Each structure stands twice: as C-alpha cells, then as structure tokens.
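Engineer: Starting from these lines, generate the structure:
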Amino acid sequence: MSPDEIRAIELLRRVPYGRLATSVRAMPFVAPARHVVAGGRVLLRMHAGLAHHEACDGSVVAYGADNFGSGSERVWSVQFSGTARVVEPTAEELAAFGPGPELVDGEPFVPVHLRIAPRFVTVHALDYAGGAAGTRPAARPAGRHLHHAA
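Structural biologist: Here you go, the predicted model:
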C-alpha cells in the first residue's frame, strides 16, 4: 500500500459514515453508507430497500468520508474510487459494523453490503492550527464545497 492509501484508511477508521457516489443513466447520485475497513478494502452497509446497491454492483464508484462537522482544527477528507461488488460479509466484518438502524425513511432496515477494491485514493487536509489559537471559519450554509485542499 502507498503512504496515501495507509493514511486514507487510518482516517476512514475515525468516522463511521460516508457517502457513496455513482451514476444511474448518466445522472449522478450520492447515498449515505456505514463503512468498515477489512483487508485493505472498504466494506459498506446500506439499506437494500433503496436499491442503491443494485446500481453500484459491478460499477465504478467513489466513496468519501470526512470530519467536516467535527469542529477540529485539522479538517480532512478521503475518497476511494474503484469497482463495487455486492458481497456477503464474514461474521467478523458484520460484528465490526455494530447494530444497524431500525428504520430507513420510515421502513424497516434491511442490510446489504458492498465491497470496494480501491484503485484510486485521495487524501485532502485543511489545517487551521496555524492561525489564532482555536479559530476556524464558521460553518457555511448548505452548498459549501471544498474543492482542493493544500
């Protein structure tokens, strides 16, 4: 594994959820997912009732996670891109996820799992620690984008 891949996996382990992105009929969509890292691959748990896994199975997807809402002076974002496959996780992997939600959009949660073998990994970090102690720009309204971090 490259240093970026090792760092990305280390950061991903710090948060339980991220966003899965792909396209359906040339239209992009983003869906929330719970993740764990197992064997250098990203394993996702999603709700089968939304059928997002069907659109992703065998397709190239991107999965990203971040700590944007944490209030930390060190803000980071990671993204893994690769082919997703619907899989049956091992008992150990299932245990790592912990309990799932009871309901998703008002219907009973039915788990389905996708595994992503990362082909491309990106890590971005914004460090506000160099400014005045404890200062960080206030959160902006929805629609704020972090395009590129140095």
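Engineer: Please count neighbours and contacts with C-alpha atoms only from this point.
Structural biologist: Fine.
Engineer: residues touching the residue positioned nearest the centre of the chain, list them.
Structural biologist: Taking CA atoms, centre = their mean, the centroid of the chain lies closest to residue 18, which sits 2.9 Å from it. Listed by CA atoms under 8 Å, 6 or more residues apart in numbering, the contact set of residue 18 reads 32, 33, 34, 35, 63, 64, 65, 66.
Engineer: Which other helices and strands does the longest strand seen in the chain contact?
Structural biologist: The longest strand of the chain (DSSP state E) is strand 111-127. Judged by 3 or more CA pairs under 8 Å, 6 or more residues apart in numbering; DSSP states H and E, strand 111-127 is in contact with helix 3-12, strand 41-47, helix 52-56, strand 74-87.
Engineer: structure for this one too, so we can compare:
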Amino acid sequence: MPSDDQRAVDQRAVDRLAVDLLARTDYGRIATSMRALPFLAFARHIVSDGRVLLRLPRSCGYHRACGGSVVAYGSDNLSSARPGEALWSVQVVGACSPYEPTAAETERFGAAPRRVDGEPYEPVYLSVEPQFGTVHSTDGGLERHFEHMP
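Structural biologist: Below you'll find the model as predicted:
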C-alpha cells in the first residue's frame, strides 16, 4: 500500500500531467454553477506559468459565475487522436479569477471569432489556478508515454 508521501508525489505528477495535456489542446469546457444549477461552457485556453488562462465570449455572461468561484476545466483528445493512439481526458479544479492577459498571451490565443450566438464577439479572460487534476486514458497509453516523469 502506498504511503501518504507516495500518494502526494503521485498526485503532484498527475497535477503536472493534467496541465501539460491541457497545453496540447486549444479548447475545453469550464464547469461551475450559476444560480445553483450546473453548467458547461466552451472556452479557448492557453497554459502560462502553470495557470490555465481562458478566453470566453462576454455576451454569454458565464464569466460572472466563474470569476471568484472554484471551477473545473477540462479537455480531451477524443476528436483528434490518430488511429491507434490512446484516448485521454483531463480536468483541473481550481480557483478562477478575472484576468488581464499580456500582449504576448493575447497573441497566443490566436484569432477570435467574429460572432457568437449571433452577437459580436467580445472576449473576457479568466485565470484558473489548478489545485488538483485528474487524467483518464484508454489502453494505458499515457502511463507508458509518461512513465519517465518523476
């Protein structure tokens, strides 16, 4: 049976892996609650200094429910895995706050859509400070690929 120290080291490795995998994708889903009801919203993301930075459409108003709350943010390779490649999904949970990206970070987000749900697109940015992560994969693919991680 693993000791508490081993579980802590293992969880830190999972936390790092979760953020590393998010860095491989461009879009994901943020989950929290609004007026006591759960919701999911799509977001563009980048990883910067261990934080997950999000760009959402202001017109949806989801940023108001997310900022100042604990959120879950996740992504996967379900639609981008090559034939025979292991599938994975990842999520991080952490405190979310409004964020003002640097010019370099804004550039990393790339071009924004012109419209969302018929409304002109106006971006709003959030930062998620991951507190813990989870990673799930098929066929042990990630375990074999990342077994060199400390």
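Engineer: Can you convert the helices and strands packed on strand 111-127 of structure 1 into JSON lines and add a column each for mean neighbour count and distance to residue 108 of structure 1?
Structural biologist: As requested, these are exported to JSON lines (neighbours: other CA atoms under 10 Å; distance: least, CA to CA, whole Å):
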{"stretch": "helix 3-12", "mean neighbour count": "16", "distance to residue 108 of structure 1": "27"}
{"stretch": "strand 41-47", "mean neighbour count": "22", "distance to residue 108 of structure 1": "9"}
{"stretch": "helix 52-56", "mean neighbour count": "19", "distance to residue 108 of structure 1": "16"}
{"stretch": "strand 74-87", "mean neighbour count": "19", "distance to residue 108 of structure 1": "20"}
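Engineer: Relative to residue 101 of structure 1, which of the ones you listed is closest?
Structural biologist: strand 41-47 (9.4 Å; CA to CA).
Engineer: So which bit of structure 2 is the closest one matched to?
Structural biologist: On structure 2, the counterpart of strand 41-47 of structure 1 by TM-score structural alignment is residues 51-57.
Engineer: do stretch 13-21 of structure 1 as well
Structural biologist: Under the criterion TM-score structural alignment, stretch 13-21 of structure 1 matches residues 23-31.
Engineer: which parts of the matching stretch are buried?
Structural biologist: Using 16 or more other CA atoms under 10 Å as the test for burial, stretch 23-31 of structure 2 gives 23, 25, 26, 27, 28, 29, 30, 31.
Engineer: was I right about the first one contacting residue 46?
Structural biologist: Translated: residue 23 of structure 2. Yes. At 6.3 Å, residue 23 of structure 2 counts as touching residue 46 under the criterion of CA atoms under 8 Å.
Engineer: if we can go back for a sec, would you mind saying which of the helices and strands packed on strand 111-127 of structure 1 lies nearest residue 119 of structure 1?
Structural biologist: strand 74-87 (5.0 Å).
Engineer: Could you tell me where the helix or strand just after the closest one falls in structure 2?
Structural biologist: Next helix or strand after strand 74-87 of structure 1 toward the C-terminus (DSSP states H and E): helix 91-97. Under TM-score structural alignment, helix 91-97 of structure 1 corresponds to residues 103-109 of structure 2.
Engineer: Now do the buried residues in that stretch.
Structural biologist: In stretch 103-109 of structure 2, counting by 16+ other CA under 10 Å, buried: residue 109.
Engineer: repeat for stretch 112-128 of structure 1
Structural biologist: 112, 113, 114, 115, 116, 117, 118, 121, 123, 124, 128.
Engineer: which of the contacts of residue 18 of structure 1 are buried?
Structural biologist: Applying 16+ other CA under 10 Å to these flags 32, 33, 34, 35, 63, 64, 65, 66 as buried.
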